[in-house]
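> what follows is a predicted protein model with its sequence.
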Amino acid sequence: MIAIDNKLISDHIIEEQFVCDLSKCKGGCCEDGDAGAPLELNELDELISNYNIIEPYLTEAGKTAIEKLGKYTYDTTYGWVTPTIRGEMCAYGFRDDKGILKCSIEQAYNDGKLSWKKPISCHLFPIRIKKSRQDPDLEYVNYEPREDLCKAACNLGKKLKVPVYIFLKESIIRKYGEEFYEALAATAEHIGKD
């Protein structure tokens, strides 16, 4: 474990390699799971205030699920999450012409219509953050790829020699800031020299 501020970071984040291989997994993390994407409290407001911008990117099934379930729902295990279409694909997802599952929120961001890229839990995947039950300020930052779904990403990461923390640099900085990332990178470099 690596300790930076009030975060305990799994060694796997600097030791393991990972690069998403969308041509193989087809964005399956957006439909494989027990619930929708976990949401932070500020992201609930993002979904409400930006829904009119996101809506044109949604599928009809996604719109129907959101009308029925709401822009977000509460899951007893994961807290606030995005709704899903019949308990499977995220309601904010759509498939492109290659069959790759993409995010409507991120597409609106890429088109310059939003300043919010997508839920941070999606942006950080396969890093998962869990809050300590004993200390609400303490966070566990873990590397949790899906065994079968992420096999291609793990293989590509090894082939390209890209550690998880480097692949996820943008999202780690988005979540914790530049100073945190620099401390993590320095720790990785130090450990690599041992």
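Cool, got the structure. Given the structure is predicted, the values throughout are model-derived calculations rather than measurements. Residues are numbered from 1 along each chain as shown.

> from here on, contacts and neighbour counts on C-alpha atoms
Will do.

> excluding chain neighbours, what is closest to the residue nearest in space to the middle of the chain?
By Cα atoms, centre = their mean, the chain has its centre lying nearest to C122, at 1.7 Å. Excluding the flanking residues, the one nearest C122 by Cα to Cα, 6 or more residues apart in numbering is A37, at 6.6 Å.

> dropping in the other structure now:
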Amino acid sequence: MFQIGKTIVSEDIIQKDFLCNLSACKGACCIDGEAGAPLDKEETKIMEDIYPKVKPFLRKAGIKAIEAQGTFITTELGDFETPLINGADCAYVIFDNKGTALCAIEEAYNQGEISWKKPVSCHLYPVRVREYTEFSGVNYEKWDICDDACTLGKELQVPIYKFVKEALIRKFGEDWYAELEKVADTFK
């Protein structure tokens, strides 16, 4: 682990490779698991504000889940997440004609309906950020459903931090990312 500003960063972020392979996994990270996508407090307001423009892109089951649970939920620990459909799929998941899970929020963004791409936790995946009182932990979340992404990343030599560059800059800023690149260079 190493420190950049008020973040403690796992060396896995720069040492391991990753490149999403949607043709292999079909977007399983959006439909598997036991919880919705983590949301920052600021994102909860955005979720409420964009819902009317995202709703036309949603499946009926997603609309039903959101209208029953809200545009986000608060966990027992006080964290915020996207709601789930019957404890499985993220309520914002849609599917393309090949059965690949996609994000309705991102689709609304791609179509120019909204100016917010998607929750930063989704944009950062497989990187997870955990907020602590004095610092943020930046870690790689290894999940076997992403084995094909690890294989493709290794084959094409794409380290995790490069795969999620845009999201890391969105979360921490250009200067932070430039520092990360300097650290990564020392590992070569």
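Happy to help now that I have it. Computed from a predicted structure; not experimentally measured.

> before we move on, back to that, can you confirm the residue nearest to the centre of the first structure is in a strand?
No: C122 of the first structure sits outside any strand when classified using DSSP: H, G, I helix; E, B strand; the rest coil, being helix.

> what does it align to in the second structure?
Mapped onto the second structure by TM-score structural alignment, C122 of the first structure lines up with C122.

> looking at it, its match is touching L39, isn't it?
No: when contacts are counted by Cα atoms under 8 Å, C122 of the second structure is not listed as touching L39 (9.1 Å).

> how many other residues sit next to G28 of the first structure?
G28 of the first structure: 17 surrounding residues under other Cα atoms under 10 Å.

> which bit of the second structure covers whatever helix or strand C154 of the first structure lives in?
Taking DSSP states H and E as the definition, one finds C154 of the first structure inside helix 151-160. Per TM-score structural alignment, the counterpart of helix 151-160 of the first structure in the second structure is residues 147-156.

> starting at the chain centroid, how far to that stretch?
Relative to its parent chain, stretch 147-156 of the second structure has a centroid offset of 18 Å by Cα atoms, centre = their mean, to the nearest Å.

> now that stretch on the first structure. Mean distance?
Its matched residues in the first structure lie on average 0.3 Å from stretch 147-156 of the second structure after superposition (mean Cα distance after the TM-score superposition for the first structure).

> that stretch: which residues count as buried?
For stretch 147-156 of the second structure, a neighbour-count test (16 or more other Cα atoms under 10 Å) marks D147, D148, A149, C150, T151, L152, G153, K154 as buried.

> closest to E67 of the second structure among the residues you listed?
E67 of the second structure has its nearest neighbour among these in A149, at 33.7 Å by Cα to Cα.

> and that closest one, what does it touch?
F18, L19, C20, N21 (Cα atoms under 8 Å, 6 or more residues apart in numbering).
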